[in-house]
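Q: what's the 3D shape of this:
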Amino acid sequence: MKLKKYISLFIASCSCVWATSCLGDLDQEPILDKSSASIHNEADCQAFLAKIYSGFGLSGNSSDPNVEPDLQGGDQGSLVFLRGLLSMQLFPTDEAIWNWTDEGIVELCEIDWDYTLPYAYTFYQRAMLNVRYCKEFLDVYHADSDIKDIQKYRDQVRGLRAMNYYYLIDLYRNPGVVWDDSPTDDKSWKPSQIGAEALFEKVVNELVDLSENGDLDETPSMATYGRITKPVINTLLAKMYLNAEVYTGTPMYDKAATYAKKVIDAGFGLEDNYANLFCGENHLTGIHKNEIIYAIPFDNVNAKSYGSTIVLTAGAFGGDLDQTWFGMSSSWTCLKPTRQMIEFFDESPDAGTDSHGSRIKKDKRYAFYDGTGKRTPESKMQDWDSGYLCYKFTNLGWDGAAVTPTPDPNTDFPLFRLADIYLIYAECAVRNAAGTSKEQAVEYVNRLRERAYGDQSGNISLSDLSLDFILDERARELYWEGQRRSDLVRFGKFTRDYAWAYKGGTLEGVANLDSRFNVYPISDRDLTANPNLKQNTGYESLK
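A: I've put the predicted structure just below:
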């Protein structure tokens, strides 16, 4: 049995332990009976830790009466952290559209939502539940516990809490706060907001303490795959500081570059074959080059959900793009790249056709299917036959090895990887961050492009390095990895001066929209349940 399977079994074990609903989380009874000494043992501690880790890839109980009826059963995928993140980061951008008109999806694709947006509710609830679990763990398993490695477990949980808050700040800017001093065992207590700047400082201070003093592994290895390590903490710091001007109004690119360099120096390397990063055996990067800094593990048996990488595999396959070519026995015919996404690769020369007769590019990051030249790039919603299709994520084996197709993928989701860190450093250099070198930035970018092109023909020079180039290169390298909306907001192009398909409700797109869409609303249901919360600017009334 491969190590990945042990990881998946560890995560799946939580399905029978600590079970609670995914929604209405802060109104629940305490997760544990804190008067019981029976929980203070290694097995229960690890089971609870597994529950917290699983909060990124699994959903919870579909039959719980506390869950909204329309969010049970077949729609339970919307409760999964990863699916919520992908939906909110991909669909309102130039990367992709969802082919079907599921509730809330059209609003996302058209950037035309209000505070009744379903995903604004479900993702907030999922992330806040994750935070609640972290608080409960830290309350129960104290640093003076006699459980072996308890300090490492506590520091991992602190890192997971900070990771949830990174995404909550990025999407909502000013969510409610559940922290060490929150009286979560009091059912009448409800979290309040402290403001984006204060929350940013709280989370950053936690991360800095973990980076400098935490009992966490410092170098990547197969043993730390899918776990919080010091490089994961430093990655979060790099990303928090990279977006600090958006979150707080104060640019902090110097600090972003500092922490990006710490990650680069930790011992990671680029995987030789880009496709291996997104295949059904991508955990093996932990043996070869350790490019994946943090992954959300999935497999076809023990860690699967409707919100896993099935969204990026089965979701993208179907019709004349046969799912069995890529190791899947299921297809959803839902997820398609936009024409604008295809055009980012116009710079790369054609390199013939693949075994299915579809055009390929010299840039191997180009993973789009044109149906032997019969499909046109323009994707239309509710029309699966329009547009190119995408096979970036597959369920194939290492180096494209054939596998027996399965209905759910074994493909892990690479939440953070070294390529992103290279591009963060390069962006900071272009923004003239202290301690950076533009020559070093060009070298990092060219490492990515040499892997993509197979030689130096795609390399750039110092004169090519610009913010526009960085934004486009991030699209080419990181598409469908849950980064794009944040990038467009940081570069000032999400609501201004840039049109793409369906933005604003037309196929051609609308360049300029109200700036309120740079932040998601707090759901009306959360506002009703918790009078301590205040709505984000621009969403005070229904449209």
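
Q: going by C-alpha atoms from here, please, whenever you check contacts or count neighbours.
A: OK.

Q: how about the contacts made by Thr333?
A: For Thr333, the contacting residues are Asn99, Ala314, Gly315, Ala316, Phe317, Gly318, Gly319, Trp384, by CA atoms under 8 Å, 6 or more residues apart in numbering.

Q: where's the closest residue to Lys534 other than its chain neighbours, which helix or strand?
A: Leaving aside its sequence neighbours, Lys534 sits nearest to Leu527 (CA to CA, 6 or more residues apart in numbering; 7.1 Å). Using DSSP states H and E, Leu527 maps to helix 524-529.

Q: before we go on, could you also do this sequence so I can check it against the first one:
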Amino acid sequence: MMKIKFNTLLVALISFFTLVSCHDDLNQTPIDPDSTTEEDVFANASQAKGALAKLYASLALTGQQGPAGQPDISGIDEGFSQFSRMLFNLNELTTDQAIVGWGDPGLPDLHGLSWSSGNDFTEAMYYRLAQEVSFTNSFISNAELLADEEVNQFIAEARFLRAFAYYNLMDLYGNVPLTTEISTELPQQASREEIFNFVEEELLEIEDQLADSGANEYGRVDRVAAWALLSRLYLNAESFIGTPRYNDAVTYSEKVINSSYSINTTDANGNGSAYDELFLADNNTNGAQKEFIFTLNFDGIQSQTFGGTTFLVHAAVGGTMNPAEFGINGGWAGNRTTKSFVNKFVKTNAELNASIGPVSDWGIIGNSTPNGWADPDTDMYEASPNVFKIFTELTEGELKFRKNDDWSVSFGGENGNLIPDGDNIIVETTGRVVITLNLNNNTYTIQSIYESLPDARAMFYTDGQTLEINDVSTFEDGFAVTKFRNIDSNGNPGSDSTGDFVDTDLPVIRLAEIYLNYAEATLRGGGGNASRAVNLINELRERAYGNNSANITSGDLDLQFVLDERSRELYWEGLRRTDLIRYEQFTTNQYLWPFKGGVKDGVSAPTYRRLFPIPNDLLTINPNLTQNDGY
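A: From the prediction side, this is the model:
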């Protein structure tokens, strides 16, 4: 196995600031590596702002050249080492929400909860976060020499990014070195509680030094980001350090909820839902941006990487999927999801039918339908004037539409077009389906239920895919996820005409998460208002369903419901492993999913898997460090 090396952990300042920022949203001029000196970088506030851009870019990009070449971390494919790609691998691929078909050494072990202490991916994430700490430490120490009020805000932003890096180090690895200055001395290992206290103190100290809510440039954090990260920190306090902080989680969630940020309700592409806009190529302008508290910004031309959303879009496309519909030139046929996650969206047919509308006088009949050719017909439900739907089971065979269980008014058809008293419709889609009869334009559709669930967050591709996974390496085993696209709200592909790189920004923290933090912390005794928690969740569900048909009451709200709602709302956004650990469902047999523990039906795993190992190279170099238990 190749050993991963962090090329810039202890680099000189000159090396740090010759890395060019590709975040065009920060509107910075690239620094010329042939002419830059340390004094130039921090000559004034304008130059310091250019250096600040690199701190943000180092979480989005992977090296000094572009998508590949001069990587920050060697010994692993450069695209693999990008921060949010690693976050997906460690916090999503290890759970029920994602599974990958690629066989790169160490990668299949993540979903199987069987990684070794020398796993390339767990090591790469450690070094990526260590790099961010190193960069922010260097920036802070040098920027503090400038007496400028604007620079003080830059320093606060750098401190936020350092706190964010340490939050993730604490979450993923537990006890790690705590350093706030660049030094060649070997650091001591801090306890998880010490890291927790550091992150908390930093965020509390900088909240008033950051820009007001919504007052900073898009892509840069303001004080709401500090409140949001505190909300996340306090929600996990009992899991991290054994001390409940749910009152604080409620307090800081309320600060965020009462800020200028708001849930996106703009259905910019007119498809009936405002949820998908959050993950389209123009999500920095289509209305979604008002929900984004902290994002990683990507541009198919200016900030190219094989990680980020380029990875999330390409890796999820394969099989019979059309890459052009996702704004890319081809799929990598890797990531899918498991039935355990799909079933988070699936209710019984009776429950789904009840959400449509009243029973109508139209029905289906035929040997593919539940009642066969015998009376009575299987009733459909009125969704809107002259539009009727039903969720049901179909087998191979034929069907027709009838009114009032009588052949005097009936429709057959083909290719989605209705024909009065026409030939029987050949059923090609079987299993659980949703059938729509539209008499406004004389058409019909028969779709797999999994592509037409009323919850618009259920974004699956099922054609040629199986719900059951028998062979992890086969892309067609498991439903594909269509959440992220390189298509804008007008249906146009992203800016990279080659279709290689993606424009879609990635929300790292968005307001919907904080709504759910508030609800969970309230249920765990945090002193919040239960009625408000219900209202917040219903706000998310009304966006997902397009109406209030799936709204909940206080009687529906319990901790398991919140966990499932977090899964439905936040999947593939880098939070699932942490959530499952908090609920004692990550390693235990309380909740099993396909191939958990490397077994098809799932098995429990040792509790030490809640943390990843400290990189072996560091243990060799630094005798002050102790490996996590179990490794």
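
Q: quick check: TM-score for this pair?
A: Once superposed, chain against chain, the TM-score is 0.87 (TM-score structural alignment, normalised by the length of structure 1); 504 aligned residues with a CA RMSD of 2.5 Å.

Q: residues near the residue nearest to Lys534 of structure 1, how many?
A: Look at Leu527 of structure 1: counted by other CA atoms under 10 Å, it has 14 neighbours.

Q: hmm, it is touching Leu533, no?
A: Yes: using CA atoms under 8 Å, Leu527 of structure 1 makes contact with Leu533 at a distance of 5.9 Å.

Q: mind checking what Leu575 of structure 2 lines up with in structure 1?
A: Aligned by TM-score structural alignment, Leu575 of structure 2 pairs with Gln483 of structure 1.

Q: what's the answer for Ala315 of structure 2, then?
A: Using TM-score structural alignment, Ala315 of structure 2 pairs with Gly315 in structure 1.

Q: do I have it right that its match meets Cys334?
A: Yes: under the criterion of CA under 8 Å, Gly315 of structure 1 makes contact with Cys334 at 5.1 Å.

Q: tell me where the stretch 251-400 of structure 2 has strands.
A: Assigned by DSSP state E, counting those that start in this stretch, the stretch 251-400 of structure 2 shows strands spanning 292-296, 335-336, 359-365, 378-384, 387-394, 397-403.

Q: so which of those strands gets nearest Phe484 of structure 2?
A: For Phe484 of structure 2, the closest of the strands of the stretch 251-400 of structure 2 is strand 335-336, at 12.1 Å, according to CA to CA.

Q: who does that closest one touch, helix- and strand-wise?
A: Under the contact definition 3 or more CA pairs under 8 Å, 6 or more residues apart in numbering; DSSP states H and E, strand 335-336 of structure 2 sits against strand 99-100, strand 480-481.

Q: export those strands to TSV and tack on mean neighbour count and distance to Leu204 of structure 2?
A: Formatted as TSV, these follow (neighbours: other CA atoms under 10 Å; distance: least, CA to CA, whole Å):
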stretch	mean neighbour count	distance to Leu204 of structure 2
strand 99-100	26	38
strand 480-481	26	38
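
Q: map Tyr127 of structure 2 across to structure 1 for me.
A: Counting by TM-score structural alignment, the partner of Tyr127 of structure 2 is Gln125.

Q: mean deviation of the helix or strand hosting that match from structure 2?
A: Using DSSP H and E, Gln125 of structure 1 sits within helix 118-140. Superposing on structure 2 places helix 118-140 of structure 1 at an average distance of 0.8 Å from its equivalents, by mean CA distance after the TM-score superposition for structure 1.

Q: what's downstream of that helix, the next helix or strand?
A: From helix 118-140 of structure 1, the next helix or strand downstream (DSSP H and E) is helix 150-172.

Q: in structure 2, which residues correspond to that next one?
A: Against structure 2, helix 150-172 of structure 1 falls on residues 151-173 (TM-score structural alignment).

Q: for the matching stretch, what is the distance to the chain centroid?
A: Distance, stretch centre to chain centre, for stretch 151-173 of structure 2: 20 Å (CA atoms, centre = their mean, to the nearest Å).

Q: again with stretch 347-367 of structure 1
A: 27 Å.

Q: buried residues in that stretch?
A: Within stretch 347-367 of structure 1, the residues that qualify as buried by neighbour count (16 or more other CA atoms under 10 Å) are Ser348, Ser358, Arg359, Ile360, Lys361, Lys362, Asp363, Lys364, Arg365, Tyr366, Ala367.
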